[in-house]
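Q: Sharing a sequence plus its predicted fold:
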Amino acid sequence: MSLWTAQEAAAATGGRATSDWQVNGISIDTRTIEPGDLFVALKAARDGHDFVAQALEKGAGAALVSHIPEGVAEDAPLLLVEDVQTALEALGRAGRARTKARVVAVTGSVGKTSTKEMLAAMLTPQGRTHAAVASYNNHWGVPLTLARMPADTEYAVIEIGMNHPGEIAPLSRQARPHVALVTTVAAVHLEAFEDVAGIAREKAAIIEGLEPGGIAVLNADLEETPVLRDVAQDAGVATRWFGQTSDDYCLQEAQLSGDVTRARIVQAEREFSAEIQSLGVHFAMNATGALAAIEALGADLELALAGLQGWSPVKGRGARFTVGLPSGPVTVLDDAYNANPTSIGAALTVLAATPTEGRRIAYLADMKELGPEEARLHAGLADHPALAKIDAVHCIGPLMKHLYAALPENKRGTWVETSAEAASALPAQIQGGDVVLAKGSLSMAVARVVDAIREIGQGNPPS
């Protein structure tokens, strides 16, 4: 069965199909497009219309465009619309409307993607489950996820993010979730907000899209918890609370052992044991929130816990792997996708808890979008208690120079301007038996450090 026919897509968007086509998927990137996909010609850093001919050559079933691009035949399989972004949103709303799926939407300053992936693993044993890929959580990622949803989906997990005020509510209204989960609120995107309370109000705006009778699942442990509570009360929605201080879903214990975190979660008279295939109290907290969301969806908790055992972090988000060096194996904690004070603190805690026969080494790069407090927030990482068990911290970027200056001399590694320089210096800084953490904001390209370790393991100099 096709995902969209030309007639269905035209009806959803108000556009005009040039021929009778059908598609089995949707893509915005010719590098990863699959035969039979609908190519959506979005305008971002580049105009997607410039790639329509290439998409069709690679087997795209059709293209969503606002005009016939140069080099594309007039009888090519197209869906002509006034505005591609608006049409994608309309297609997403239609994709959501035609399914009877139970939908959970996830937001939060930290842990959105990991929690979304946990929920997908917990729901997959219970029915046909559709979830956002990667971090598709913005103005095009949410409608794209909805438009990709098969009509027979039974459970859907939608991730919703933001950089500025006013972004979350419209995306939540597109997703129309039955359950809205806020993982946590932290000092992220402070350039765009006056304070963390403003961030909390924006995260809580996910409640605005809830279906009638919907439930908000909220973190009980935060300084900003009263803000979340006020928004939920003003909206008149039912709530479920999770956290170490919650009376609903209480994380009573999280034991880190080897490569596994075991969590003990209490809900009313019931007690649950959750096993997570990665180290981190923050993962145990995310799992507690996910379990509360599963119950709010009406899904089975025991099946969910069984599904959770199959989850592990993905590349760049806490994934762990071992690289064989001539001097012995090195364990790498790849958390290079993004960074803020809360997530770096969590990553340092995981590094400190990771068993090793060698040293514990961190490569930390600049945290972006922290506003006027950026220098203080970088330097403040030097006070994190996990540093007591960490042997060296190498700092990358102009902002991390503040941390470098604040570190105790016995913890201070090197400071360099870029991740490329850090990758070049890396062979002399690590050896067999070490555990190495790499973390920083995406624009700092700390993945180069991770790749450099892999290359050393393959006997190649870092490129």
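A: Alright, I've got the coordinates.

Q: all contacts plus neighbour counts: C-alpha atoms, from now on.
A: OK.

Q: Could you say which helix or strand holds Arg376?
A: Using DSSP states H and E, Arg376 maps to helix 374-379.

Q: Specify the local secondary structure of Gln54.
A: For Gln54, the assignment made with DSSP: H, G, I helix; E, B strand; the rest coil gives helix.

Q: List the contacts of it.
A: Counting by CA atoms under 8 Å, 6 or more residues apart in numbering, Gln54 makes contact with Thr30.

Q: I'd like the distance between it and Pro77.
A: 13 Å (CA to CA, to the nearest Å).

Q: ok, now which ones touch the closest residue to Ile28 other than its chain neighbours?
A: Leaving aside its chain neighbours, Ile28 sits nearest to Val40 (5.1 Å; criterion: CA to CA, 6 or more residues apart in numbering). If you count contacts by CA under 8 Å, 6+ apart, Val40 has them with 26-28, 48, 63-65, 84, 88.

Q: Tell me, how many residues neighbour the closest residue to Met1 other than its chain neighbours?
A: Here the nearest residue to Met1 in space, its sequence neighbours aside, is Asn24; by CA to CA, 6+ apart that works out to 8.0 Å. Neighbour count for Asn24, taken as other CA atoms under 10 Å: 18.

Q: doesn't Gly36 make contact with Asn24?
A: Yes. Between Asn24 and Gly36 there is a contact at 5.6 Å, judged by CA atoms under 8 Å.

Q: Tell me the spacing between the residue most central in space within the chain and Val179.
A: Nearest to the geometric centre of the chain sits Thr113, at 2.5 Å (CA atoms, centre = their mean). Thr113 is 16 Å from Val179, where distance means CA to CA.

Q: cool, Gln429 as well?
A: Here Gln429 is placed at a distance of 47 Å from Val179 (CA to CA).

Q: more crowded one of these two?
A: Neighbour comparison, Gln429 and Val179: the larger count goes to Val179, with 30 against 13 (by other CA under 10 Å).

Q: show me the contacts for the more buried one.
A: Residues near Val179 by CA under 8 Å, 6+ apart: 103-105, 210, 214-217, 293, 296-297.

Q: neighbour-wise, which of these leads?
A: Going by other CA under 10 Å, Val104 tops these with 31 neighbours.

Q: And what about that one, helix, strand or coil?
A: Under three-state DSSP, Val104 comes out as strand.

Q: which residue packs closest to it, ignoring adjacent ones?
A: Val179 (4.7 Å).

Q: got the buried residues for the longest helix belonging to the chain?
A: In the chain, taking DSSP state H as the definition, the longest helix is helix 281-297. Of all the residues in helix 281-297, those buried under the rule 16 or more other CA atoms under 10 Å are 281-294, 296-297.

Q: got another, please set it beside the one above:
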Amino acid sequence: MTSAALHPMLHQWPVLPRDRLGLALWRSDEIAAATGGSASHAFEAAGVEMDSRDVKPGDVFIALKGEAMDGHRFLADAFARGAIAAIVDRPIDRPHVLVADTRAALIALAHAARERAHEAVRIGITGSVGKTGVKEAIFACLDRASRGAAHRSVRSYNNHVGVPLSLARMPARSRFGVFEMGMNHAGEIAPLAAHVRPHVALITTIAPAHIENLGSLEAIADEKAQIFTGLVPGGVAIIPEDSEWAERLKAHARSCGAQIVTFGRAASADVRLLDAIPASSGGALVTADLGDRRVCYTIAEPGEHWIVNSLGVLAAVRAAGGDLGAAGLALAEMGGLKGRGARHRIPARSGSALLIDESYNANPASMRATLKALSQTPARRRIAVLGSMKELGDFADAFHRQLAAPLAEAGVDHAILVGAEMAALAEELGKASPAELGKPLSFAHCHGPAEAIAALTAYGLAEGDAVLVKGSNWVGLGRLVSHFTDNAPEAPSAGG
């Protein structure tokens, strides 16, 4: 594939040299100037951290104060782990920058990082499903092309603290910055977009995640569309054309003066799927129409949802001025993320079984997508360990019951349902006839991860079995994954 600018305006960014090893992220005088604070000593920080448990040697630790916790209590731990200094609101006897308010200081540092890396193209990502995976894919594509000059938010640092922290960590020489933005309530996306000020803003999809707090899918679409309010003048809004809310999202984008690019299967999409041939390794060979050209590339991630995701990734990479050839190579090599699709080979009778770790998050749309991906996974038997979906409010019972059909369609042989909300699905499966399910489907309902571990152990995994583990993080199914995968190797990604 070759690279071309979908929007030439965004292709004028100069190529920046790669950071030299050992180049400081922040100097003490820069932090003081950005935050309006005063530095007790001269120092150079290699990183910025807000959790003392994650501090690495050379980091500056920000002692944030929350409703239930004060980061100043963990200063000793941060310095013991190698912090070179701290940002604090009271003097201490170690190197520090004294500020009036540490949370305000974090935001000021984030904005300073954004401004000093003024030649970097910033991409913002939100959506009900797939934010983190798409963020990682866009980062992989841009990082490969820029030879390590791309930056992104790590993990799911996508809230009012995580987004500023991710910005504050952006090196001055970055060519690209990729930032995830999430929400639980109305009014949370716009402030995040204002911090990032993206050149490109992508919405993955609209689905009933957090519907308990938002009340309707219309409200969810309206809140996600607030990412466009932060776009720089003439920025690009990337919208899923297949969504029933596409026109609503486009109206929001137009009101913000954005250029609009759509992606999907629909004939009207700007980045349109032409063909997808399943690969024996689990991914797919994809052909897409980008308007002025057709491209063919391989994706390592399994599942039809990733085929559409890849179209959004290409749209974002092209709008940001990235290289499409490098993007194709990166998509072919991507493996699953911990809790979000990582694949492991675990011991089983006569050999090994495949465990697919989707334990970090779940909502009705992502449950259906991953169950469909499970149906396309070659297996002797298919086992689904499903945890409760949270923040569905009065819709919870109905959405859990509706998983009976996707379970049956996926050819699941045995289901382990975990959590109180899964009682509705257990009841639905209990009253379904064999004809409705299409094949015998046994199930067990467990209260928590410990019971689920026992149930899966008792089921007796054998060579060739495939186990999907998916649920809201609150359910704790990561414990089950760790139990079966500790000291077990990750399965090779589909891209090798």
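A: Done, it's in. All of these numbers come straight from a predicted model, not from anything done at the bench.

Q: List the TM-score for the superposed pair.
A: Once superposed, the chains reach a TM-score of 0.94 (TM-score structural alignment, normalised by the length of the first structure), with 452 aligned residues with a CA RMSD of 1.6 Å.

Q: what range in the second structure matches the helix holding Arg376 of the first structure?
A: Using TM-score structural alignment, helix 374-379 of the first structure lines up with residues 396-401 of the second structure.

Q: same check, this time on stretch 392-405 of the first structure
A: Alignment of stretch 392-405 of the first structure against the second structure: residues 414-427, by TM-score structural alignment.

Q: next one: that stretch to chain centre, how far?
A: 26 Å (CA atoms, centre = their mean, to the nearest Å).

Q: can you list contacts of it?
A: 382-389, 396-398, 400-404, 441-449, 452, 455-456, 475.

Q: Let's see which of the residues you listed end up in helices.
A: Members of the contacts of stretch 414-427 of the second structure lying in helices (criterion: DSSP H): 396-398, 400-401, 404, 449, 452, 455-456.

Q: Filter the residues you listed down to the buried ones, PyMOL style.
A: Entered in PyMOL, the line below selects the buried ones among those, by 16+ other CA under 10 Å:
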select buried, resi 396+397+400+401+404+449+452+455+456
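
Q: just to revisit the earlier point, read off where the helix or strand containing the residue nearest to the centre of the first structure ends up in the second structure.
A: Using DSSP H and E, Thr113 of the first structure falls within helix 112-123. The alignment of helix 112-123 of the first structure onto the second structure (TM-score structural alignment) covers residues 131-142.

Q: mean distance, the matching stretch to its aligned residues in the first structure?
A: Mean deviation of stretch 131-142 of the second structure relative to the first structure after superposition (mean CA distance after the TM-score superposition for the first structure): 0.5 Å.

Q: ranges for the helices of the stretch 51-200 of the second structure?
A: 75-80, 102-116, 131-146, 162-168, 189-196 (DSSP state H, counting those that start in this stretch).

Q: which stretch among these comes nearest Ile220 of the second structure?
A: Nearest to Ile220 of the second structure, of all these, is helix 189-196, at 10.8 Å by CA to CA.

Q: do you know how far the residue nearest to Val104 of the first structure is from Gly397 of the first structure?
A: Applying CA to CA, the value for Val179 of the first structure to Gly397 of the first structure is 39 Å.

Q: Same question for Tyr155 of the first structure.
A: On the measure of CA to CA, Tyr155 of the first structure and Gly397 of the first structure end up 42 Å apart.

Q: what do you get for Ala87 of the first structure?
A: As judged by CA to CA, Ala87 of the first structure and Gly397 of the first structure stand 40 Å apart.

Q: what does Ala63 of the first structure give?
A: For Ala63 of the first structure, the distance to Gly397 of the first structure - CA to CA - is 41 Å.

Q: Equivalent analysis for Ala293 of the first structure, please.
A: With distances taken as CA to CA, Ala293 of the first structure is found 38 Å from Gly397 of the first structure.

Q: Likewise for Glu295 of the first structure?
A: Taken as CA to CA, the span from Glu295 of the first structure to Gly397 of the first structure is 43 Å.

Q: quick one on the thing from earlier: so which of Tyr155 and Gly397 of the first structure has more stuff around it?
A: A direct count of neighbours by other CA under 10 Å for Tyr155 of the first structure and Gly397 places Tyr155 higher, at 24 against 19.

Q: Aligned to that one, what sits in the second structure?
A: Aligning on TM-score structural alignment places Tyr155 of the first structure opposite Phe176 in the second structure.

Q: Kindly report the same for Val260 of the first structure.
A: So Val260 of the first structure corresponds to Gly283, using TM-score structural alignment.

Q: does that match really touch Ser310, like I thought?
A: No. Checked against CA under 8 Å, the pair Gly283 of the second structure and Ser310 is beyond contact range at 11.4 Å.

Q: So for the two, which residues contact both of them?
A: By CA under 8 Å, 6+ apart, the residues touching both Gly283 of the second structure and Ser310 are Ile299.

Q: who's in contact with the residue nearest to Thr370 of the second structure when sequence neighbours are not counted?
A: Leaving aside its sequence neighbours, Thr370 of the second structure sits nearest to Gly303 (CA to CA, 6+ apart; 7.0 Å). Applying CA under 8 Å, 6+ apart, we find Gly303 of the second structure in contact with 282-283, 369-370, 372-374, 376.

Q: And for Ser343 of the first structure?
A: Contacts for Ser343 of the first structure (CA under 8 Å, 6+ apart) come out as Val110.

Q: Kindly state which residue of the second structure is aligned to it.
A: Per TM-score structural alignment, Ser343 of the first structure is aligned with Ser366.

Q: Neighbours of Ala408 of the second structure, how many?
A: Residues near Ala408 of the second structure, counting by other CA under 10 Å: 20.

Q: Tell me the spacing between it and Leu429 of the second structure.
A: 10 Å.

Q: Same question for Val48 of the second structure.
A: Separation of Val48 of the second structure from Leu429 of the second structure (CA to CA): 49 Å.

Q: wouldn't Ala197 of the first structure be in contact with Glu224 here?
A: Yes. In terms of CA under 8 Å, Ala197 of the first structure counts as a neighbour of Glu224; the distance is 6.1 Å.

Q: Now tell me what touches the match of helix 374-379 of the first structure from outside.
A: Residues from elsewhere that reach stretch 396-401 of the second structure, judged by CA under 8 Å, 6+ apart: 364, 388-390, 421-422, 424-428.
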